[in-house]
Every structure is written in C-alpha cells, then in structure tokens.
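Student: I'll drop the sequence and a predicted model, then ask my questions.
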Amino acid sequence: MNWLLVIVGAMVGAPLRYLTDRTVQSRHDSLFPWGTFTVNMAGCLVLGLLTGAAAAGAASSHLQLLLGTGLCGALTTYSTFSYETLRLAKEGAGRYAVANVAGSVAVGLAAAFAGAWLAG
C-alpha cells in the first residue's frame, strides 16, 4: 500500500513541477532558471511543514509518503538544478550560476526551517 501513496503523490508532483516551471519561466526574460528555483523552494517549504507536523505528531507516515516522498520527490529536481547551473556556467553566465547555487541553498534552507517552524 505504501508504494501506491508514493505513486499518487508523484502523479500530482510531476505535472505540477512541469506546469509551474513553464508558467514561472515564461514570465521572466532571464537566463536564470526561475521555474526550477520556484519548484525547489516550494518543495523545501512543504517538506519543512511536513517535518514539523511529523515532529508534533500531526502527520502520519502515510501522509509523509504521499506528500514527502511522492509529491515533493516528483516536484523538486536536483538534476535539473545541476544541469541548469552547469548550462549557465558554460554560457558565460557565471554570476547567475553562483546565484543559483547560493540562492538555492540559502532560500531552500530558510524555506525548510520556516515550514518546520510554522508547523510547530
């Protein structure tokens, strides 16, 4: 049964990632990968909320599988983040590449902590 929860979460997360990425990126005329940044930061916030809820005893293991592993696993993307950072560096946009790495780490951690704090 656990695998089904992961599949259902991923069935929502994957198209949500694609649609959010395309929508956000279409609104920015920039080399910076705003779409990927947005979905990754949203995933950090959701995982933070879920972690805080689980620590408070308010999130079941089933909800963790559905939202944490399934939804966020398909919503967020380390591979695309890595590829886009490499692409920026190769295209001579080194400052964007550094900003992508530094921003992703800093904002991602802040979003995760904020989510955990909000859930607590």
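Tutor: Looks like it arrived, so ask away. Numbering: from 1, shown residues only.
Student: C-alpha only now, for contacts and for neighbours.
Tutor: OK.
Student: show me where this structure has helices.
Tutor: The residue ranges that make up the helices of the chain, judged by DSSP state H, are 2-26, 34-55, 61-63, 72-75, 78-90, 94-119.
Student: Please identify the deepest-packed of the ones you listed.
Tutor: Burial among the helices of the chain, expressed as mean neighbours by mean count of other Cα atoms under 10 Å, is greatest for helix 72-75, which shows a mean of 24.
Student: Tell me which residue lies nearest the centroid of this structure.
Tutor: residue 40 (2.3 Å; Cα atoms, centre = their mean).
Student: Now that residue: closest residue in space that isn't a chain neighbour?
Tutor: In space, residue 40 comes closest to residue 76 once its chain neighbours are excluded; the distance is 4.7 Å by Cα to Cα, 6 or more residues apart in numbering.
Student: and what of residue 23?
Tutor: If the residues on either side of it in the chain are set aside, residue 23 comes closest to residue 35, at 7.4 Å by Cα to Cα, 6+ apart.
Student: Tell me who's in contact with that neighbour.
Tutor: Residues counted as contacts of residue 35 (Cα atoms under 8 Å, 6 or more residues apart in numbering) are 20, 21, 22, 23, 24, 25.
Student: same check, this time on residue 38
Tutor: Under the criterion of Cα under 8 Å, 6+ apart, the contact partners of residue 38 comprise 20, 21, 24.
Student: Comparison target below:
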Amino acid sequence: MTVLLVAAGGALGALGRWWLVGRSGATAAGGTLLVNVLGSFVLGLVAGWSAHESAPGWVLPLLGAGLCGALTTYSGHALIVVEAAREGRTRHALSDVVLSPALTLLAVTLGWSLTSP
C-alpha cells in the first residue's frame, strides 16, 4: 500500500512541477527555485502534521515522499549551477548555491513551525 501512496504522490508532484514551472513564466533557474522552495514549505507542513499522534499514516508516504519528492528537484538545481558556471556566469552560479539552500531551509522551517505540536 505504501508504494502506491508514494507513486500517486509522485505523479501529482511531477505534474505539479511541470505545471508550476510552465505557468510561472520564470527562467529555468527561477522555476527550479520556485518548486524547491514551495516543495520545502509543503514538506515542512507535512512533517509537522505527521508529528501529531492523530496524523493518518498515509501523510508522509503520499505527501512527503511522493508529492514533495517529485515536486522538488535538487538535480535540476545542480545542473543550473553547473551550466551557469560553465558559461562564465559565476555570480549567478554562486548566488544559486547560496540562495536556494537558504530559502528552502527557511521554507521547511516555517512550514514545520506552523503545524508541529
């Protein structure tokens, strides 16, 4: 059952990433940052919610591992940084290396604090 929850959440997360990046009108770097920060915030909410004793068992597999796992993309972020560095856009690459982890950590912390017991 757990594998089906993860698969269903993953399908929703992948579609969500495709839709959000396509609709945002952002560059590849901006779209990747958007889904990573949003996914981190949602994961914080989900993790905080799942810490409650009354949280259903499907929460983490469906929404955490599945949805958020497929919505976010660390590999996409890594590729954007490498491409910027190879193209000589060092400032862009460095700002991505600092900005993305900082914003995603802030987002997951905020989400967790809003829902944790």
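Tutor: Received the coordinates, thanks. Quick caveat, the model's predicted, so the values are computed rather than measured.
Student: what's the TM-score here?
Tutor: Put the two chains on top of each other and the TM-score (TM-score structural alignment, normalised by the length of the second structure) is 0.91; 116 aligned residues with a Cα RMSD of 1.4 Å.
Student: returning to what we had before: the second structure: which residue goes with the residue nearest to residue 23 of the first structure?
Tutor: In the second structure, the residue paired with residue 35 of the first structure according to TM-score structural alignment is residue 31.
Student: Please report how far the most far-flung residue of the second structure relative to its centre lies from residue 81 of the second structure.
Tutor: In the second structure, the greatest distance from the average C-alpha position (Cα atoms, centre = their mean) is reached by residue 88, at 27.2 Å. Separation of residue 88 of the second structure from residue 81 of the second structure (Cα to Cα, to the nearest Å): 11 Å.
Student: Next: residue 96 of the second structure.
Tutor: Look at residue 96 of the second structure and residue 81 of the second structure: by Cα to Cα, they are 6 Å apart.
Student: got it, and residue 11 of the second structure?
Tutor: Relative to residue 81 of the second structure, residue 11 of the second structure is positioned 26 Å away (Cα to Cα).
Student: What lines up with residue 73 of the first structure in the second structure?
Tutor: Residue correspondence to the second structure (TM-score structural alignment): residue 73 of the first structure is matched to residue 69.
Student: my read: its match touches residue 10, true?
Tutor: Yes: applying Cα atoms under 8 Å as the test, residue 69 of the second structure and residue 10 come out as touching, 6.8 Å apart.
Student: now for residue 84 of the second structure: what does it line up with in the first structure?
Tutor: Aligned by TM-score structural alignment, residue 84 of the second structure pairs with residue 88 of the first structure.
Student: Might you report the residue contacts of the nearest residue to that match once chain neighbours are set aside?
Tutor: Counting by Cα to Cα, 6+ apart, residue 97 is the residue found nearest to residue 88 of the first structure once chain neighbours are left out, at 5.3 Å. Shown here is residue 97 of the first structure, whose contacts under the criterion Cα under 8 Å, 6+ apart are 32, 85, 86, 88, 89.
Student: Let's see that with 10 Å instead.
Tutor: Taking Cα atoms under 10 Å, 6 or more residues apart in numbering as the criterion, residue 97 of the first structure is in contact with 31-33, 81-82, 84-91, 103.
Student: And residue 78 of the second structure, by the same measure?
Tutor: Residue 78 of the second structure touches 93, 96, 97, counting by Cα under 10 Å, 6+ apart.
Student: Would you check how far apart the first one and residue 21 of the second structure are?
Tutor: Look at residue 93 of the second structure and residue 21 of the second structure: by Cα to Cα, they are 20 Å apart.
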